[in-house]
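1. Just a sequence and a predicted model for now, questions to come.
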Amino acid sequence: MAEATMRDGQVRLTSLAHGGGCGCKIAPSVLSRILSNARNFPAPPALLVGIETSDDAAVYRLNDTQALVATTDFFMPVVDDPFDFGRIAATNAISDVYAMGGTPILALALVGMPVDKLAPEVIGKILEGGEAVCAQAGIAIGGGHTIDSVEPIYGLVVMGLVHPDRIKRNKDARAGDVLILGKPLGVGVYSAAIKQDMLGEPGYREMIANTTRLNTPGKRLGDMAEVHAMTDVTGFGLLGHLLELCRGSQLGATIDMASVPLLPDVAALAGRGAVTGASRRNWASYGHEVALSPSISEVQQSLLTDPQTSGGLLVSCAPGAVNEVLALFRREGFAHAAVIGQMEAGEVRVSVV
């Protein structure tokens, strides 16, 4: 287990949190029970997307050509470097706007810090990391809110704009659509490996590159009519977020495990025990809706449920659009983007072969 302090005498950020990144999410089954009554709350006609289909953000119509995309995301540290933590948290929060096909326009910071344990300079570095990513996305942080909390928490409220006719909802996937994943899986495994001192410097660099890459293709994917649905893969793992597409669209899906992109050495690390508790909670929540081929190993199952912090876009598109979608990902630096399966008519269920 990693020591509570680093070489420079600073407290390890990860030692102050019971969980990290999107692995902090409440388990899907528990969240469903919590929100069961809220889904019956009456919504105004202008609210185009609410919580009913577990989409990534709320969308509110402003006029015939503009709708406001509103989302928030925050979590506890997934790494010890404060600047990197801020960058990862901001990238993750902004991703929800891209996942709806929108363009981010403004952010607000959410900051909860144990001020008796962290120096103001360390907290400042976290905020600087978030500001750096927002500058990269072309948006300002216009304010926010801070509290003194037991565990360090950082994230953003993010607002964006999208044309009302170009929103990419979970419910709009179609039978026969091809599934494309924009980033490799394994961030949860890497974060567990950090806590167990199992992740070397090359792995850490790979993790930071992956989690701080903005999902900018979402803006252009929103303009493509043959892209029918889109989400980003975060705390519920690939299976959990694909199931949200299936439930919203009332379809099934099949994943080809051999085609799913993975971060380097992630299977070996998982095999050595670098698996998060969130991965197990995820499987306990929705495993009954998944059919695994006998060839799928326990390690592969854990990768499919691995909580992704600032994970990739999951795109459901017509077969004829596959080359265009992959080319877009490649142009914007997503070298691991790959076709991983398809949507199918039938029972709401994910099959993995």
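-> Noted; the coordinates are in hand.

2. can we go C-alpha only for contacts and neighbour counts from here?
-> OK.

3. Next, the contact list for the most centrally placed residue in the chain, please.
-> Among the residues of the chain, the smallest C-alpha distance to the mean C-alpha position (C-alpha atoms, centre = their mean) belongs to residue 234, namely 2.7 Å. The neighbourhood of residue 234, defined by C-alpha atoms under 8 Å, 6 or more residues apart in numbering, consists of 22, 241, 307-312.

4. Which ones among the residues you listed lie within strands?
-> Among the contacts of residue 234, no member is found in strands (DSSP state E).

5. Between those residues, identify the one with the most neighbours.
-> Using other C-alpha atoms under 10 Å as the neighbour test, these are led by residue 307, with 35 neighbours.

6. hold the first one in mind and look at this next one:
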Amino acid sequence: MTAASIEPRLTSLSHGGGCGCKIAPGVLAEILRGTSALPMPPELMVGIETADDAAVYRLNDEQALIATTDFFMPIVDDPYEFGRIAATNALSDVYAMGGTPIMALALVGMPINVLSTATIGRILEGGASVCRAAGIPIAGGHTIDSVEAIYGLVALGLVHPDRVRRNADAQVGDVLVLGKPLGVGVMSAALKKGALDAPGYADMIASTTRLNTPGPALAALPGVHALTDVTGFGLAGHALEMARGAGHDLLIDWSLVPLLPGVRARASAGFVTGASGRNWAAYGAQVSLPAAFEAADQALLSDPQTSGGLLVSCAADAVTDVLAIFKAQGFDAAAVIGQVAARQDDQPRLRLV
């Protein structure tokens, strides 16, 4: 009997897959309470104060170091594709700060009495293939024997200090552009229940393994004020982080938001993740919805995105250039989805129009 015939499905070994594994926003805020009081060196350009995508440390007048890490349990059963998705997701935070990756370290936790060395090797091969595509080495890492399969990267990158783009600098009048369609969490829920067809699976893999390489070119545009990537907290959660950091409201026209093919019908059929509900419980009170907003749309708004797209806040006269950068690098679904507006209440909100 071959190893493949006796090994369990990778997704059966995880209590939650991909960025759906993230600790819920409200719980995370409670855990992190008080940590911002720790002393920070003046060279630290970006730390934990804005819930940004990565830390940034100024090295000199020309270079700043971006440091981040991301890892999770399987979102798909194919070990090679799991490795690709996890690595793509980890490198995204470097691109989201406007930087270029320079190297990575692997983080590997595997149930070695359950999975074969061949399967574990394929996970690592998948991650290595993405790093080769990004032009960087995996220069080391750490492994442990774990109950659940866990894989990810520590990712390091470089950026000019003047081109660091935080999630907190959106300006009133800015236009919002989203680089990838939503729906990865819904697709993963359908996959886990055996209800995702081959075209849907192909769409999911294509989205989650597309590196967010437009980041540096976007950051080089003077009109781009803020950048982030949409991951485990869903579009609503990461848009709210942008709103809180800037102190403004974000307005999103839901009719303009790109979705993966067939994903709304799947959400309507009940293929949603538990993380979507936990996300909404954490921040739904800070989101204003139209009166007729349907449950499936709400689920997609808070749907956890694994290796999701870049969310850009830019001046209106920069939109053409922003979209051109996305399209030139193969992000054909990139679209204008809203704008930044003056705050109407005592706290920033996300408002759907």
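-> Ah, there it is. Please read all numbers here as calculations on a predicted model, not as lab measurements.

7. What's the TM-score once they're superposed?
-> Comparing the two superposed chains by TM-score structural alignment, normalised by the length of structure 1, the resulting TM-score equals 0.98, with 349 aligned residues with a C-alpha RMSD of 1.1 Å.

8. Which secondary structure state does the equivalent of the residue nearest to the centre of structure 1 over in structure 2 sit in?
-> Under the alignment by TM-score structural alignment, residue 234 of structure 1 pairs with residue 231 in structure 2. Here residue 231 of structure 2 takes the coil state, with states given by DSSP: H, G, I helix; E, B strand; the rest coil.

9. the helices in structure 1, which residues?
-> Per DSSP state H, structure 1 carries helices over the ranges 28-34, 82-99, 120-137, 187-195, 201-211, 217-221, 237-249, 266-271, 277-286, 298-304, 322-331.

10. Touching, residue 91 of structure 2 and residue 101? I think so.
-> Yes. Between residue 91 of structure 2 and residue 101 there is a contact at 7.1 Å, judged by C-alpha atoms under 8 Å.

11. neighbour count winner among these two?
-> Ranked by neighbour count (other C-alpha under 10 Å), residue 91 of structure 2 and residue 101 place residue 91 first, with 30 against 24.

12. Which position in structure 1 pairs with the more buried one?
-> If you follow residue 91 of structure 2 across to structure 1 using TM-score structural alignment, you land on residue 94.

13. How many residues are close by the closest residue to its match other than its chain neighbours?
-> Beyond its immediate neighbours in the sequence, the residue positioned closest to residue 94 of structure 1 (C-alpha to C-alpha, 6 or more residues apart in numbering) is residue 158, lying 6.1 Å away. Other residues within reach of residue 158 of structure 1 by the criterion other C-alpha under 10 Å amount to 26.

14. Residue 320 of structure 2 too?
-> Residue 320 of structure 2 sits with 9 neighbouring residues when counted by other C-alpha under 10 Å.

15. what's the answer for residue 85 of structure 2, then?
-> The local packing count at residue 85 of structure 2 equals 31, with neighbours defined by other C-alpha under 10 Å.

16. and if you look at residue 293 of structure 2?
-> The number of residues packed near residue 293 of structure 2 is 12, by other C-alpha under 10 Å.

17. Tell me the spacing between residue 7 of structure 2 and residue 144 of structure 2.
-> 19 Å (C-alpha to C-alpha, to the nearest Å).

18. just to revisit the earlier point, of the helices of structure 1, which is nearest residue 75 of structure 1?
-> Comparing those against residue 75 of structure 1 with C-alpha to C-alpha, the closest turns out to be helix 82-99 (7.2 Å).

19. Spell out which residues are contacts of both of residue 91 and residue 101 of structure 2.
-> Each of residue 155 lies in contact with both residue 91 of structure 2 and residue 101 under the rule C-alpha under 8 Å, 6+ apart.
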